[in-house]
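**Student:** Quick check, what structure comes out for this input:
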Amino acid sequence: MTLEIDTQKICDQLEGTDRRQKTKALEELRELLENTAVSTEEMAASFDELYLHLLKSYDDRFESVRGQAVQTVNAFLKRLPPMDFHLLNVVSTLAERMGKAETVEPSEEIRLIYIGQLHLMICQYAKMGNVGVFRECYPQVTKILIKSIKDDYPLVQREGCATFVDLAKVADTQELRPFTESLAVALYGMLNHKHAPARISAVEAIGRLSLHMDASGDGMRRLFNEVSPLLMDTMPLVRREVGQMGILMLLELLDRYSFFERILPLVLCCLKDDSPEVLSHIYPQWLKCGELYYEENEAELSKQEISDLPVENYPENVKRPTIGCRGLVQRSLRLLTLITRETSDWKDNVRLHALKLLYQFVLHAESAMTAKFFEIYGDLAHVCIDPVAEVAAEAAKVSDLLGRLLMYDAWIDHGFDGLERNARESYMRCFYYMFTSALGGTYEQLNKIAKLLRSTDYSHTLKPGFQEYILKLLDTVLDKSLKINAGQEELQELYESVYVSGIKVNALQHSLSEDVSQGKLLIERIAKLEQISVGKLHERWFHLALLDVENLDASLEDTAEPVMLLDGLINICHLRAPYMADLIKKVLLVFEHCCDSAHVKVFSSLSMASLIWSETMGIEREQSTQVLAEFVTQIVEPYLTWKAGSSAEAMRSLAMATLCALAQGAESEAVEVLPSLAKHMPSLLEDRNVTTRHYAIKAVVYFRGMSVEDLKPLAYATMQRMDDPSAGIRSLAALAVGKLKPKFKEDSEEESQHEKEVWESFVKRAMDLLLLYHESPEKDIKAAVERTLKELAQSHPEAWEERYKRALAMVQKKDKLSELYEKLTIKDEANEVTES
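**Tutor:** Model prediction:
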């Protein structure tokens, strides 16, 4: 078919003013070009006659005409061979419409068509291998691209980026380089675009641009600084494009060896990305980068490959990078400084990003970065206690990996040095993660750690997080002790230090109301290794921990570390014979020098520990009695006498509580020790502090084996407590009266009879009072009275008959009393029948 184009008619129509006529003419011409086969010569001849009118229509006042004009020219360009003449004319026209500082073309859609036409020409000319014709119009093309990249319409921006990408793929670097800086500045402005596709297009364009930039200037440095923040973009595809840019530079950038330290982060970050689509896209290409590097450095890397085996404790479920990929990273160790600097950034996401990058760096660098450990130790330690849990967890992963991959003998001394110089939780955590994951650990090193943790800088800390990791590290020491060659004496010395460190930390945890289960498990584990009970372990080494409780000769509050340590040790290990003398000395120091709150705290713990005296003392009764007597004489008795003041009142109450606890916890020993304290009881039973009276009335029943003369003041003081303001004490007093039993003299019958008469007198007095209280409306005291009257009626039947008859004549409710009498009598008879 022959192409029949009436060029004159079309020209006349385009010169007219009728919009519909011009639009129709252009549409018909475009359709004719697209649907008719024609020779190149005929096509070129028609275009030569029409191009001036077509290009002039780019400036038509009607938008539809301008749009059809561009589309028609596109139809010509798609079928014409590349010619400088056509290219220059079209580009010049586009530059007039889109290459100026001001926006000439008001329509966003038309601007999109304009930049699309430039893109078309670049693609067409590239196909024909004739892109060199662009060299004369690069200034105009650059202006068009910059204007499109800065356009307000996102589609125009993205098309501008795509156009440049295709141009950069085929352009000569020397010809394009003069324009790269201005293009780069325009593209940087798109990196913060609110639309993710726009950011992706910009990164792709910048990646291509980097291949043509001057590596000797500041342009490349700025390029990395501008793009790097997008590694933390919220959209995975943006992060992936940044990684793709790094891959492109590693494969094609001529001067890439000079920029490995800046390029590698772009790729390594994607290898630790949370999104699978990022990792799956970048990882295969990263392997290609490694292959290329291996090919370029085969002579060196092939030798290394011969003995290139992974460490024994290589992290599970982690694939080891290829030797080429590792070689890429290992030649860029200076990158560490840049990474660790970011771990102290004030932004949470920046710190997290830096740690993920550091993980990949360590994974690839392996033992090659051992010498650099001292440079990152401090920064990594600091971020191990980051307030953001996710950041701290990532720091722990990095530390764990360092312990596995670095050469143990080369870093361990520096690790110790860090702990010795910086007794902080941060260094402790970092060292713990590394040391636990490492395979090494000699006896000397384990002993050194245990002794270091035993020092006051560590084991006396009041920070719960610090305490937790001290115990964890001690547990690791025990783990590693099972794998070393050491004698029994050496191991015992090691376990001794671990015990002292652990028990002190555990004691402080108790005083701080923290969970003490971790410390208890550690102590139980030491006991198992030593093949003894926990109690015996305390008896063996507790005194060593007690020696470290220092500076008690000062006015310390209950929250002071020495007081809290002593208090915790008492609560954790209780009272045991081997260290009682040392413990009493420490307690006396507290009572002599420390503040009232410290006295109360320690005394309260002693009281609680006294409840299980017979369980923890672990010695013969006679020896236990001696220890108890010493403890009561030095610790308890001085505070049983009345002294003025609220502090003295509190201590008196605690002393009475301790005495009561001892009477219950060491019942058999207390029988011999308590009588010597009877002289204090009457005043204690009348103390104005209800707590003191409460403990005193509870302790009264344990005063046994005393003569009538010694017991009499105590008995009458007890009986008076049935008038106490406190209902609870009245009930206890009613019960206690029936349990008081003297020991009568057997030497002389006359004296024995006299004592029995004296005690009978007390019993009658007590019965009178009990019968009086039986009329009380209080159920508790009434029940206590009945219980005590039953005991007294059985032990003193004649006195009971006498006091009953006396009371029957005096009371108003005789029926109630008779009922009580019958009740007690019936029970007594029933008991007699049962016994017989």
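**Student:** For the rest of this, base every contact and every neighbour count on C-alpha atoms.
**Tutor:** Will do.
**Student:** sec struct for P777, please.
**Tutor:** Using DSSP: H, G, I helix; E, B strand; the rest coil, the three-state assignment for P777 comes out as coil.
**Student:** same deal with I470?
**Tutor:** helix.
**Student:** so who does it touch?
**Tutor:** Contact criterion CA atoms under 8 Å, 6 or more residues apart in numbering gives 428, 453, 458-459, 502, 505 as the residues in contact with I470.
**Student:** how far away is it from K520?
**Tutor:** Separation of I470 from K520 (CA to CA, to the nearest Å) stands at 14 Å.
**Student:** now the other sequence, so there's something to compare against:
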Amino acid sequence: MAEEEDALGDRRRAAEVAQALSCHLNSLREPTRETRLRALAGLRAEVQEQPLAASVLQEVFAKQLLRPLVRCLVADPAERCRELALQLTRYGLSHGTQPAEALPCLLPALAQRLCPQQQGQEPCEELRLGLLQLLCLLLQLCGGLALTPYLPEITRILQATLLDSYPEIKRESCRGAAACAQAMPEHFHMQSESLIKPLMQTISHQHFRVRVAVIQATGTVIQVGNGKSVDDVLSHLAQRLFDEIPQVRQAVTSVIGEWLLHLRDRYSYFHKLIPLLLSSITDEMPETKELAQNYWKRVGLQWEKENEEDIKDKLDFYAAPSHYPKGVVQPKLGCRELVIRNLSKILPAVCNDLTDWVEGTRIKASQLLFILLLHAEDHITQHMELLLRTLYRVCLDEESNVVQNCVKAAELIGTFVNPQVSLRLIMSALKKTPMPSYLMVLAAVIKGCPRQVFQPHLAYLANTISEPEICQRSDEVFYMEQLLSCVEALIDVCQEDCKAVSLQLLKVLVTIMAIPRADHLHQRAMNSLAEAQHLGGFIDLYKQHMDQLMAWVSVSHDRWNCYCPELLQLDVIVTHSGPVIGEALQGFVLILKNCLQPTKDPPMRLKLFTILSQLLQKAKQTINSQGQFHSYLEIVIKDILAPNLQWQAGRTAAAIRTTAVSCLWALIYSEMLSPKEIFKVEEVLMPPVVATLEEDSKMTRLMACRIVSIFLNSCGKQFEPDKLNKIYPELLKRLDDASHEVRLAAAKTLISWFKCIRNDDNEKSVFKTNIEFLYRELLIHLDDPDENIQQAVLDVLKEGSILYPDLLAKEIEAVEHKHRIPAYCDQLLQHIQATGCRTSGS
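**Tutor:** Prediction:
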């Protein structure tokens, strides 16, 4: 009875409201804007501002208000009127009891005002947004049964509004698309594909909030609708993983994660969705990374439950590898199985992206490759050819991040793949075409391999990389750096086991050092190799293998030229082994004797003489460290130095003579040639050394002067007159040398020359004419513009005055008046007189 009374009361109240509204509704047809606005204000006062029951409002709204308001929304020219009509319509729908009754009237109007292809589209952006919000309200309030007949019209509206120029409308459209899918899940799949194209056209909008909304809407539309659309959107979603805004990347991660968990035919798309989710695990933002990891764990656990029977044995008996990479947590079994079962479909696409022209794509692909291999474990083996082929190419990438990630991936190959397989493939490729990237991959594989697993393959690998076809194949520094990385990886992994291949590794290191611009690379590896064998340092390495190294480089020394790698290797061995070379003189001197003959390649001889000169300058620390070099002096002087001091045409020949003179000077300066030994070799060496006084090289002339001086001092008065007479003219010429140092050296050598003449009448008579000539020439130089030269020449004349003082005095008197500075002539006369007085007195 009470319910009947309430219903009767509602009808009376509805009739009263209807009567109150009628006059305002009539005014809505008036042409003046102000009248229509007053009418709409009156309607709002009666409907919104008065407390009406929902049933009353529904009856009034459906029977009296809806159509006039819709007509106003569609046709009223005044924007304010349309706005008030929209507010009233929204109020009526949200507070009424049966909003679905408005659909037949309202949806065509919304389509007319929101679709650009319809005449009468709403020009105001804010009102278009309001109309779209009204549509979303209908989707929330009305049941799927009521909405289903209007699904084509609703999707047509959403297709249009998704492409609207107003960003807020785009976002609201995305919410509307998701609401439409959720409101009609049984029927939405028939229209879902029509929304994919406009969504994808909007997914790259400049506003990141729009991009986020589009991604979220896409996830719902496909998950509720037709799963076949996954193929249409994957490339767009993958591109959004490169978005600079973290919220966008998180949205993609959430959508992919939800699809992997809930998409109806997700098993068909695992191989396409897994790479996207795993890519997010490497995201730079911790929040995105954690979100992806949580989704991936859930996906793996769900797959385990769904396939428990298939993996029962693995769940019960699987044991994790004992040599798992440090600091890395092993993924769950379900996650690993998902990757393993889809790797054959995923890996080719990842390898293709690794060579993409876009840098960001290559970086993402390289990060993903590491994660995939970490999951695949020993199942990597069946994909080795594709993997290695890709890594060889990608390790030459200009982007360091790509290379670093690929090297980490290659280390996993070493961890999980049997070395017998991986090394066979890598070494086969390396022998055919040695490339730096091949060595880079090899070093990474070695580094990732456990010591006990790699040990049986150590000798094979060390022997192979020490072969000339590999270690001498290129003189490129980058190639040598990677070769060094292989040696360092071997030492680091194998430790004491390297003692068995110490010689092979040392050969590789010597070869690396022998390459110009690469000699800086060796020191760390040398010390590591020595430490692995508990040696004191790299010198001990040379001591351990010196004889083998000398035999190794000298095998083909009869055919050497300046381009032979063995020549450069010899340089490294003898100059870096310090005192150890003093224990291998026999082999070293034999190489010098054979290779320094005048008939051999001149540039090669020049290089060898340079090496010998460097060693002789530090003889006690190098070739004479054991005091044995004296045993080879005769060979060095007569068979090596003397032939190369002979004059030959050409700049290279001149350079050889310079280094030969330098070697001779180093021998003398280091006191390895005693006066007695100098006297023995004087006859062989003096003529060619005197000849080098005419060389173009200032240093050659200077050293030649000094060497002649030492020969004269050592042999003294034992020189025959003919020899002495051949020497002084050459020394006299050097007093006119362009070099001040050479002139001074020549003057000092002339002092030694005078000392070689005995001061007795028989001896002197042989030299009288020569001495007279020397006096005259020296007196000319006594008036030299340079004071130092004058003093040096004065010292020469003082020494020479002992022989014929009277003759010299006459010569002085004859030229003294011509000198600009006669003081030196006076000093010389005083010296002669003083010497004569002392002689007569005695």
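**Student:** returning to what we had before: got the contacts of I470 of structure 1 as a markdown table, with distance to E241 of structure 1 and secondary structure columns?
**Tutor:** Rendered in a markdown table, the data for these read as follows (distance: CA to CA, whole Å; DSSP: H, G, I helix; E, B strand; the rest coil):
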| residue | distance to E241 of structure 1 | secondary structure |
| --- | --- | --- |
| M428 | 39 | helix |
| L453 | 49 | helix |
| Y458 | 48 | helix |
| S459 | 50 | helix |
| G502 | 52 | helix |
| V505 | 51 | helix |
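**Student:** a markdown table for the residues you listed, including neighbour count and distance to H382 of structure 1?
**Tutor:** Rendered in a markdown table, the data for the contacts of I470 of structure 1 read as follows (neighbours: other CA atoms under 10 Å; distance: CA to CA, whole Å):
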| residue | neighbour count | distance to H382 of structure 1 |
| --- | --- | --- |
| M428 | 25 | 10 |
| L453 | 27 | 19 |
| Y458 | 23 | 17 |
| S459 | 25 | 20 |
| G502 | 27 | 24 |
| V505 | 29 | 22 |
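**Student:** With respect to K303 of structure 1, which of those is nearest?
**Tutor:** The shortest separation between K303 of structure 1 and any of the contacts of I470 of structure 1 is 38.7 Å, and it belongs to M428 (by CA to CA).
**Student:** aligned partner of that closest one in structure 2?
**Tutor:** Taking TM-score structural alignment as the criterion, the aligned counterpart of M428 of structure 1 in structure 2 is L439.
**Student:** mind checking how far its match is from R362 of structure 2?
**Tutor:** If you measure L439 of structure 2 against R362 of structure 2 using CA to CA, the figure is 21 Å.
**Student:** before we move on, what about D265 of structure 2?
**Tutor:** Here the criterion is CA to CA. By it, D265 of structure 2 lies 30 Å from R362 of structure 2.
**Student:** Tell me which of those two has more neighbours.
**Tutor:** Set D265 of structure 2 next to R362 and count neighbours by other CA atoms under 10 Å: R362 wins out with 24 against 14.
**Student:** Am I right that that one is in contact with V350?
**Tutor:** No: taking contact to mean CA atoms under 8 Å, the distance of 9.0 Å between R362 of structure 2 and V350 leaves them out of contact.
**Student:** Name the residues contacting each of the two.
**Tutor:** With CA under 8 Å, 6+ apart, R362 of structure 2 and V350 have no common neighbours.
**Student:** got the residue ranges for the helices in the stretch 201-350 of structure 2?
**Tutor:** Remark: helices of the stretch 201-350 of structure 2, listed N- to C-terminal, are 208-224, 230-240, 246-262, 270-280, 286-306, 312-317, 333-353; assignment by DSSP state H, counting those that start in this stretch.
**Student:** What residues does G324 of structure 1 make contact with?
**Tutor:** 289-294, 301.
**Student:** Neighbour count and distance to T476 of structure 1 added to those residues, as CSV?
**Tutor:** Shown next, in CSV, are those (neighbours: other CA under 10 Å; distance: CA to CA, whole Å):
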residue, neighbour count, distance to T476 of structure 1
C289, 21, 40
G290, 22, 38
E291, 17, 41
L292, 17, 43
Y293, 21, 41
Y294, 21, 40
L301, 17, 37
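**Student:** from those, which is closest to F361 of structure 1?
**Tutor:** When the contacts of G324 of structure 1 are compared for distance to F361 of structure 1 (CA to CA), G290 comes out closest, at 14.3 Å.
**Student:** May I have the residues that are in contact with that closest one?
**Tutor:** When contacts are counted by CA under 8 Å, 6+ apart, G290 of structure 1 touches 322-328.
**Student:** counterpart of it in structure 2?
**Tutor:** The equivalent of G290 of structure 1 in structure 2 is G300 (alignment by TM-score structural alignment).
**Student:** How far off centre is stretch 499-519 of structure 1?
**Tutor:** 20 Å (CA atoms, centre = their mean, to the nearest Å).
**Student:** how about that stretch: buried residues?
**Tutor:** 499-512, 516, 519 (16 or more other CA atoms under 10 Å).
**Student:** do the same with stretch 366-383 of structure 2
**Tutor:** Within stretch 366-383 of structure 2, the residues that count as buried by 16+ other CA under 10 Å are 366-381.
**Student:** so of those, which ones are in helices?
**Tutor:** In helices, judged by DSSP state H, the following of the buried residues of stretch 366-383 of structure 2 are found: 366-376.
**Student:** Pipe the residues you listed into a markdown table and attach distance to I413 of structure 2 per row.
**Tutor:** Below are these laid out as a markdown table (distance: CA to CA, whole Å):
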| residue | distance to I413 of structure 2 |
| --- | --- |
| S366 | 14 |
| Q367 | 15 |
| L368 | 15 |
| L369 | 11 |
| F370 | 10 |
| I371 | 12 |
| L372 | 12 |
| L373 | 8 |
| L374 | 9 |
| H375 | 12 |
| A376 | 10 |
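**Student:** I'd like to know which of the buried residues of stretch 366-383 of structure 2 is nearest to P149 of structure 2.
**Tutor:** Each of those was checked against P149 of structure 2 using CA to CA; the closest is L368, at 45.9 Å.
**Student:** contacting residues around that closest one?
**Tutor:** The neighbourhood of L368 of structure 2, defined by CA under 8 Å, 6+ apart, consists of 275, 278-279, 282, 350.
**Student:** repeat that with 6 Å
**Tutor:** If a contact means CA atoms under 6 Å, 6 or more residues apart in numbering, then L368 of structure 2 has S279 as its contacts.
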